[in-house]
Each structure stands twice: as C-alpha cells, then as structure tokens.
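Enquirer: no FASTA, just this:
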C-alpha cells in the first residue's frame, strides 16, 4: 500500500475509535471508507469492530468491485460505499454508522429536523430509504440514489451514511446528523412538532 493509502487508513482508524466512544455504533456495526483515486477506495473489512481497527482490517477495492489489496473480505456493505462514489465524484469518504436517535425517528415516521446552525451547515438535508437487507443491491442502489441529492442518508431500520470531501467532513456530518436527531427527539418530547432552522437562512447557507 502506498503512503497516501496508509494515511487514509490512519484517519479511518482514528474516526472508528471516536464513533464507538460516542455511541454511534456498537460491536461490529458500521463501516468506513475513503476514496484513494478515481478508480479505487479503501473500506473496512467484514466483521471488524470500529474501535479495534488495524491496517490489516482494510480492503483496497476498485470501483468495479474487485479486491485489489489488503483484507480479502471487505465489509458486506462495500457496495453501499462503491455506488455512492460512482454517483458523487465530489465525495472522498463515506461514514456508515448506526445512530440510535436518527434511526428511531425515521422508523417512527418523523423527519430529522435541522435546528441549529451546525445542523444546517453540515447536514444540509437528509435523504431516506426504505428497509433493505444489509449488503443488498437494493440497499446500495437506493442509498446511492438519495446520495445524488443529500450528504446524509438514513436507511430504514438500519443506519445512516454521511458523505464528505474528506474523512473529517463525512464524520462531522455523521455527528451533526445524530445531534439533529437527538434535538428533534427532545423537541417532540416537549410537544414541539415544527421548529426548524429558518428556511431563508438555510437557503442562504446553501448558496453562499
């Protein structure tokens, strides 16, 4: 593996540790990836725990779906990452986690509301898919379709993916998506069903 790949893996290992510490994934839930170049990406291996990752736990894959180096057993969700990269050439990292509040709100039929400036700036908008089995073509295709328009996608009864131009940005979006979901949950407990970040200010952020 070349130095740039090693550097990406180091970033993903650090993020994996932080993800579990913050409760965004449990045990072997969740998976991470980063684009290496126009044709290849690195993704966590099957069954890996995000807070116990080592360089040997990563697979280097082509965007056509071939394992090129590293672990010969990539995450069962590798297609989720692959297809997101195919439809979003501007995306260089995908963080897929299983955050409790975002998944719960979606399962109950509530939209995750963007309430704070950080939610509006980082999350921007939230896509959603129905439930599909993990690792399935249907899950990968539906998530990629949502990723064409959204940087954060909730997969029904499953988890969420956050996309970014860097590992850091993808992780920031994942954090802010779950914080927005937690804020929405608390607002619902208080009886509030419609408070959101001001629409005109949100539009201004997107066009800045």
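Expert: Received it, and whenever you're ready, just let me know what you need. Being a predicted model, the structure only gives us computed values, none of them experimental.

Enquirer: alpha carbons only for contacts and neighbour counts from here, please
Expert: OK.

Enquirer: so who does the nearest residue to residue 51 once chain neighbours are set aside touch?
Expert: Leaving aside its chain neighbours, residue 51 sits nearest to residue 17 (4.0 Å; criterion: Cα to Cα, 6 or more residues apart in numbering). Residue 17 makes contact with 50, 51, 52, according to Cα atoms under 8 Å, 6 or more residues apart in numbering.

Enquirer: which of these tops the neighbour count?
Expert: Ranked by neighbour count (other Cα atoms under 10 Å), the contacts of residue 17 have residue 50 at the top, with 29 neighbours.

Enquirer: what segments of this protein are strands?
Expert: 31-35, 40-44, 58-62, 67-70, 93-97, 126-129, 152-155, 159-164 (DSSP state E).

Enquirer: could those be laid out in CSV, adding mean neighbour count?
Expert: As requested, these are exported to CSV (neighbours: other Cα atoms under 10 Å):
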stretch, mean neighbour count
strand 31-35, 28
strand 40-44, 27
strand 58-62, 24
strand 67-70, 16
strand 93-97, 28
strand 126-129, 20
strand 152-155, 28
strand 159-164, 27
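
Enquirer: select, out of those, the one closest to residue 103.
Expert: For residue 103, the closest of the strands of the chain is strand 159-164, at 6.0 Å, according to Cα to Cα.

Enquirer: tell me how far that closest one lies from the chain's centre.
Expert: Distance of strand 159-164 from the chain centroid (Cα atoms, centre = their mean, to the nearest Å) equals 2 Å.

Enquirer: please apply the same query to stretch 77-97.
Expert: Put simply, stretch 77-97 sits 8 Å off its chain's centre (Cα atoms, centre = their mean).

Enquirer: adding another structure so you can compare the two:
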C-alpha cells in the first residue's frame, strides 16, 4: 500500500536531483520500488526539483500498468525493465548533468572512466555505453534494461545517463561521482588524463570494498 509517507519521501528525493544539479526542467525522471511489484515514478513532463504529489505515478513493475496517479514518465519502460531485471536495486535515476551529457555527445567517447577511485568503487568498474534511440521508444527501453543488467551506470549517446541503486543515496552517489569523472575528462581534454590501472582497481576491491574482482 502506498502511503503519504511514501509520497513525501519520493518528493524529497526527487527534489535532490535539482539540488545536486543533475538535470534541467523536465529532462530527468526517477523511480522507486516501494513494494515487490509496485513502484512510484515521476509523471510525464514533471520537473523533479519542484514535483508535487499530483505529478507522481504508481505502476505495477511486472506489467507496467498504472494503478494510481498520473501518466508515468515516457521513460517508465526502462525504469520498470531495470526494476524487473535487477531485484537487488530499488531506485532508477535518469538524469542529464552537464559534463556527463557533454561526454554522451562526443564522437569518440572514453572507454575507461576510472579517473578517480570513486568511479570503480561506486559507479562500477565498467560504464555501459548505449547507442542513440529515440527517447521513450521501446528500443531505448530494451537497450537500457540490457545495459544495466550487469552494470549500474549507463551513458546514453546524445541523450543522458541512467544509474540504479539499492536506495536513493546509492543512486545519487553514483550519479554525482559519474558527473565528477566526466568533468575531469572534459576539462583535461582528449588523451590528457590518467585512469586507474587494473591492479589499482583490484586493490580498491580488496582493501576498500572487501571483495575480490571478477
């Protein structure tokens, strides 16, 4: 059951998107699994930094059917696709931060984003690159869902970015650190920045995250 507390929390977290400068106007959308088969999703055309309860949709994750509220975001298909595929995540955030969006429009995109330790630690050792598909299209929904099956961060060519996380803090942390990495890459210029070596990333896995690399 969706309660007033769920809506209040969703509004608070959606407004963080603006505070973190992760999007402009209606360019982003966010979803939150509140029950096993129920998610709240920002409504179509809504501005996350000033979203209100009457701009929030509730949909079944299993089939995408709206059960309450307004029409969900045009990107709801990939939000729900990720939530269906990834039982370990509960939040999906689509955003268009300044530097990461610049990188998404580059002809020759980086193949390695590990310019700082926070990227492999939180965003993932690899960042999925998704070819351009029309926003809101079934092709985009399928491509994003596939890209985030094994990774947590995706760069959408000529479009924006998507991250998924176990909770809001996890998703926001990935978005902010990925934006920072892209800022470093853009400001440094092509070929003028260093990335962590595989050994250095393995050391992070072992000594900071307490796991072994795959």
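Expert: Perfect, I can see it now. Source: prediction; values computed, not measured.

Enquirer: coming back round to it: so what corresponds to the residue nearest to residue 51 of the first structure in the second structure?
Expert: Matched to the second structure by TM-score structural alignment, residue 17 of the first structure sits across from residue 15.

Enquirer: same question, residue 41 of the first structure
Expert: Checking TM-score structural alignment: residue 41 of the first structure goes with residue 39.

Enquirer: now do the helices in the first structure.
Expert: For the first structure, the helices defined by DSSP state H occupy 3-21, 78-87, 100-107, 117-118, 137-147, 167-189, 199-206.

Enquirer: go through the fifth one and flag the buried ones.
Expert: It refers to helix 137-147 of the first structure. Buried residues in helix 137-147 of the first structure, counting neighbours by 16 or more other Cα atoms under 10 Å, are found at 138, 139, 140, 141, 142, 143, 144, 145, 146, 147.

Enquirer: repeat for stretch 110-117 of the first structure
Expert: 110, 111, 112, 113, 114, 115.

Enquirer: please report how far the fifth one lies from residue 120 of the first structure.
Expert: By that I understand residue 114 of the first structure. Per Cα to Cα, to the nearest Å, residue 114 of the first structure is found 6 Å from residue 120 of the first structure.

Enquirer: anything in contact with each of the two?
Expert: The contact lists of residue 114 of the first structure and residue 120 share residue 197, where a contact means Cα under 8 Å, 6+ apart.

Enquirer: could you find the closest non-adjacent residue to residue 80 of the first structure?
Expert: residue 140 (4.2 Å).

Enquirer: let me see the contact set for residue 127 of the first structure.
Expert: Counting by Cα under 8 Å, 6+ apart, residue 127 of the first structure has contacts 146, 147, 149, 150, 151, 152, 153, 154.

Enquirer: max pairwise distance over these: which two?
Expert: It's 149 and 154 that sit farthest apart of these, by Cα to Cα, at 12.9 Å.

Enquirer: return the most buried member of the helices of the first structure.
Expert: Mean neighbour count (mean count of other Cα atoms under 10 Å) peaks for helix 78-87 among those, with a mean of 23.

Enquirer: check the mean deviation of that one from the second structure.
Expert: Compared with the second structure after fitting, helix 78-87 of the first structure deviates on average by 0.8 Å (mean Cα distance after the TM-score superposition for the first structure).

Enquirer: need the contact partners of that helix.
Expert: 33, 35, 41, 43, 63, 65, 91-92, 94, 135-137, 139-141, 143-145, 147-148.

Enquirer: okay, now the aligned partner of residue 29 of the first structure in the second structure: neighbour count?
Expert: With TM-score structural alignment as the criterion, residue 29 of the first structure lines up with residue 27 in the second structure. Using other Cα under 10 Å as the criterion, residue 27 of the second structure is surrounded by 17 other residues.

Enquirer: quick check: residue 123 of the first structure touching residue 151?
Expert: Yes - applying Cα atoms under 8 Å, one finds residue 123 of the first structure in contact with residue 151, separated by 6.7 Å.

Enquirer: common neighbours of those two, please.
Expert: residue 173.

Enquirer: nearest residue to the residue nearest the centre of the second structure in space, please, no chain neighbours.
Expert: For the second structure, the residue nearest the mean C-alpha position is residue 163 (2.0 Å; Cα atoms, centre = their mean). Leaving aside its sequence neighbours, residue 163 of the second structure sits nearest to residue 153 (Cα to Cα, 6+ apart; 4.5 Å).

Enquirer: right, I'll call it a day here.
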